Structures are given as structure tokens and as C-alpha cells.
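Trainee: Quick one, what's the 3D model for this:
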Amino acid sequence: MKTKSNILDEKSIGRAITRISHEIVEKNKGVDDIVLVGIKTRGIPFAKRIAKKIQQFEGVEIPVLTLDITLYRDDLTEVDDKPVVESTEFHYDITGKIIVLVDDVLYTGRTARAALDALVDKGRPEKIQLAVLIDRGHRELPIRPDFVGKNVPTSREELVNVSFKEIDDKDEVTITELV
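Mentor: Now for the predicted structure:
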């Protein structure tokens, strides 16, 4: 694989997080009953950064939960014959809450659909919103994000790679070509 372009650096990721954080507060007319749910893996540090940013300007700590959607995927057998699912603690009553589902990249919509299935198994939220750092298009399901860091038109022969310091020791978003 060959890196085609660097589309976001550390500063532009920070600006996107600030903007998304403000948009979440504005759209929901405050922070009452908001819960951020990061989709494993890179949705988790992204959700934590949004929560930290909201706390900076609203003075309120927003709960951040972790969601492992592995068993909810409709392509589970395509991923691995015997997938390993790590247990994640999700002991929080989301009934009546405003859930902001957080992920790094929105592509076909299948991950978001699996996350919706997983959330409904955990409770009945008032509403569910979707925040993504990158929307790359190519939807296979009727799913639309509420909050987007950057829209990046891509081809199916390209990969969008999101790196966060917490996992990858750097903050950047790149596009690589499948050669």
C-alpha cells in the first residue's frame, strides 16, 4: 500500500473535534442527558476527546462508554471463522438518554448499523445521533451522520487510515491506495 495523501494533521483533527463538540451541544440545546458511546477501537479515543472538549467549555463531565460491536456485524464470517470478542463493560442505563455514537470513519454504514443493534439491546435511548471524524461515502445502508469532521470523497480502491496518539502514537488521517 502506498500513502496517497495526508488529509488531516494533529491541528486539523483538534479543530474538527472542537467544532463537533460545539455542534453536539448546540443541536441538543445543552448537555443534559448526553452520553457519548465510542465504537471500538478508534471511536473510543475520539469520544473521550469530544467529552474533554465539552467539559472545557460547558464545565460538565459527559459519560463516555465503550461499545464492541463485533458480534453484531452482518459480515462476521467474512472477518474470521472464529472471531475473538473481548468483553466490554457497558453497565450504564441509556434509557431516555441522548446517545451520540462516535466512530472514526463512516463508509458503508454497516458498522453504524451493528452499533445501533447493540445499543437497542442495552436500553431505549431517547435518540441516537452519529458523530464521525471522516465520512468517505459509498453507503450501502441508509445511514447519515449528524456530525462530521471532514467529508472525503474516496474510491473503493482507497483506504482511509485514522491514527490517534492514544493507540498509534500520532494524530493524522491519511489515504492509501490498494496497489
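Trainee: make it CA atoms for all contacts and neighbour counts henceforth
Mentor: OK.
Trainee: Nearest to the middle of this structure, which residue? Look it up for me.
Mentor: Among the residues of the chain, the smallest C-alpha distance to the mean C-alpha position (CA atoms, centre = their mean) belongs to D103, namely 1.0 Å.
Trainee: Quick one: residues contacting it.
Mentor: By CA atoms under 8 Å, 6 or more residues apart in numbering, the contact set of D103 is 38-40, 42-44, 46-47, 130-133.
Trainee: same thing but at 6 Å, please
Mentor: 39, 43, 132 (CA atoms under 6 Å, 6 or more residues apart in numbering).
Trainee: For the residue lying closest to the second one once chain neighbours are set aside, identify the helix or strand it belongs to.
Mentor: In space, not counting the residues next to it along the chain, G43 is nearest to D103; the distance is 4.0 Å by CA to CA, 6 or more residues apart in numbering. D103 is part of strand 98-106 when elements are defined by DSSP states H and E.
Trainee: Only the buried residues of that strand, if you could.
Mentor: When neighbours are counted by 16 or more other CA atoms under 10 Å, the buried residues of strand 98-106 are found to be 98-106.
Trainee: How about stretch 7-16?
Mentor: Of the residues in stretch 7-16, those scored as buried under the neighbour-count criterion (16+ other CA under 10 Å) are 7-8, 12-14, 16.
Trainee: Tell me which helix or strand F57 sits in.
Mentor: helix 43-58.
Trainee: And the next helix or strand past that helix?
Mentor: Proceeding C-terminally, helix 43-58 gives way to strand 64-67 as the next helix or strand, assigned by DSSP H and E.
Trainee: Please generate a structure for the following sequence too, so the two can be compared:
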Amino acid sequence: MDKQRIIIGSERFALTIDRLCHQLVEEFDDFSNTCIVGIQPRGVALSERIYRHLVDHLSIQHIDYGKLDITFYRDDFRRPGASMHASVTEMDFLVEKKNVILVDDVLYTGRTVQAALTALNHYGRPDKVELLTLVDRRFNRELPIRSTFTGIKVDAVDEAYVKVEWAHTHGEDRVILFSDKKEAQ
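Mentor: Next up is the predicted model:
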């Protein structure tokens, strides 16, 4: 395999965001009892894009939207050599008896989602939590977690790395598959 391969370019990226938003509208209609929560840090870029698309292009009037930091809920937080930086949690609502759409860019082992579910408990007990990811790396799942709404499924071996790049930070929206994690840095 080449050192890197673009698996979603900017045109398909935009179509994928649009498709995911339409799936959410089909499922949750006017979002009256539904909120969107982006997992800090990488899920926030996707959750903001989803939120803006729902409001600006699909005219959804009111959506509770938050950003959830999971740093201190991770199972590797206290491990030697772990270099983690906490982000700010921005949630001015409770999730009690709501449908929660938890958003992250890439689903890999499932450990990030596990930490997010634990952190989410501080905001109440939701009726339902569903996961939206741009990329589902189907191999190497360590926990029984699956994405309800998925942009693309990628079969990649353990040494490979999937990176989502955003126009506002990298100049172009795209998803890249690297044959080695070191190449992605």
C-alpha cells in the first residue's frame, strides 16, 4: 500500500455530511427531544459541521448542541507516557430523557466512546444514545460499540491510521488512510 491514500475527497466529503444530516432528520424530525454532543477534541469539527448544516441548510430551528471533554474519563488517563490535554466541556443543557447523538470523527477501538458515555452520565440519563461517525474502522474493535450513523466504513489493519482533515485547518475536507501511523504525524 502507498504511504497515504485519500479515501474521501472534498466533493464526496460534502455529500457524506449532507447524507448524514438527512438521515438524522429522517430519524429525529424537528429535534425537539434530541441533542447533538461532539466528543472533544476531534469529534467537535464533525459535530459543528453537522449542526451548522442542519440549521443553515435544512432549517431545523432549535437543536441543543454541546461539546464534551472526556480526558479524565479515559481508561489510559493515568498511564505512564500518556500526554493528554483537556478541552473545555460546553454543555448548557441536561440530557435527561433526551435522544443524544454522540459525534466523533473516527470509530476505532471504541474506548473513546466508552469514556464519552461515562462523562455523559454527569448530564443526566438519556432515553437513547446513538453514535454518528464519519469513519468506522471496522477492524480492531475492542469494545462492543457500533456507529448508528456512519459516513464510510474502512477495513484497515492495526498499523494503518485514518486521519480526517478539515478545510478550516488543513485547507481541504478529506479523509486519508496512512499505511503507518508515523506517516500521519
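Trainee: Could you get me the TM-score between them?
Mentor: Overlay of the two chains. TM-score (TM-score structural alignment, normalised by the length of the first structure): 0.90; 178 aligned residues with a CA RMSD of 1.9 Å.
Trainee: the helices in the second structure, which residues?
Mentor: Taking DSSP state H as the test, the helices found in the second structure are 10-28, 42-56, 111-120, 167-170, 181-184.
Trainee: Out of those, the one nearest R146 of the second structure is which?
Mentor: Closest to R146 of the second structure of the helices of the second structure is helix 111-120 (CA to CA; 9.5 Å).
Trainee: so how much does the closest one differ from the first structure once superposed?
Mentor: Taken against the first structure, helix 111-120 of the second structure registers an average deviation of 0.5 Å after superposition, with mean CA distance after the TM-score superposition for the first structure.
Trainee: now the angle from that helix to strand 64-68?
Mentor: Using axes from the mean of the first three to the mean of the last three CA atoms, to 10 degrees, the interaxial angle of helix 111-120 of the second structure with respect to strand 64-68 works out to 120 degrees.
Trainee: The residue nearest to R124 of the first structure when sequence neighbours are not counted and I128 of the first structure, how far apart?
Mentor: Closest residue to R124 of the first structure apart from its sequence neighbours, by CA to CA, 6+ apart: T95 at 4.5 Å. Distance of T95 of the first structure to I128 of the first structure, given as CA to CA, to the nearest Å: 11 Å.
Trainee: hang on, the earlier thing: let me have the helices of the second structure in CSV, adding distance to R141 of the second structure as columns.
Mentor: Compiled in CSV, those are given as follows (distance: least, CA to CA, whole Å):
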stretch, distance to R141 of the second structure
helix 10-28, 22
helix 42-56, 18
helix 111-120, 9
helix 167-170, 28
helix 181-184, 17
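Trainee: Please name whichever of these is nearest to A156 of the second structure.
Mentor: For A156 of the second structure, the closest of those is helix 181-184, at 11.8 Å, according to CA to CA.
Trainee: residues making contact with the closest one?
Mentor: Outside of helix 181-184 of the second structure, the residues that reach it under the criterion CA under 6 Å, 6+ apart are 160-161.
Trainee: Just the buried residues of it, please?
Mentor: Buried residues in helix 181-184 of the second structure, defined by neighbour count with 16+ other CA under 10 Å: none.
Trainee: what do you get for stretch 119-131 of the second structure?
Mentor: By neighbour count on 16+ other CA under 10 Å, the buried set for stretch 119-131 of the second structure is 119-120, 126, 129, 131.
Trainee: what does stretch 156-170 of the first structure give?
Mentor: Of the residues in stretch 156-170 of the first structure, those buried under the neighbour-count criterion (16+ other CA under 10 Å) are 158-164.
Trainee: Just the closest of those residues to E89 of the first structure, please.
Mentor: For those, the nearest to E89 of the first structure is F164 (22.2 Å; CA to CA).
Trainee: any idea what the closest one aligns with in the second structure?
Mentor: Taking TM-score structural alignment, the alignment pairs F164 of the first structure with W166 from the second structure.
Trainee: ok, that match - contacts?
Mentor: Listed by CA under 6 Å, 6+ apart, the contact partners of W166 of the second structure are 172-173.
Trainee: one step back: closest one of the buried residues of stretch 119-131 of the second structure to D56 of the second structure?
Mentor: When these are compared for distance to D56 of the second structure, the smallest value, 22.2 Å, is given by L131; criterion: CA to CA.
Trainee: A86 of the second structure and P41 of the second structure, how far apart?
Mentor: 9 Å.
Trainee: Which one's more surrounded, those two?
Mentor: Per other CA atoms under 10 Å, whichever of A86 of the second structure and P41 has more neighbours is P41, with 19 against 11.
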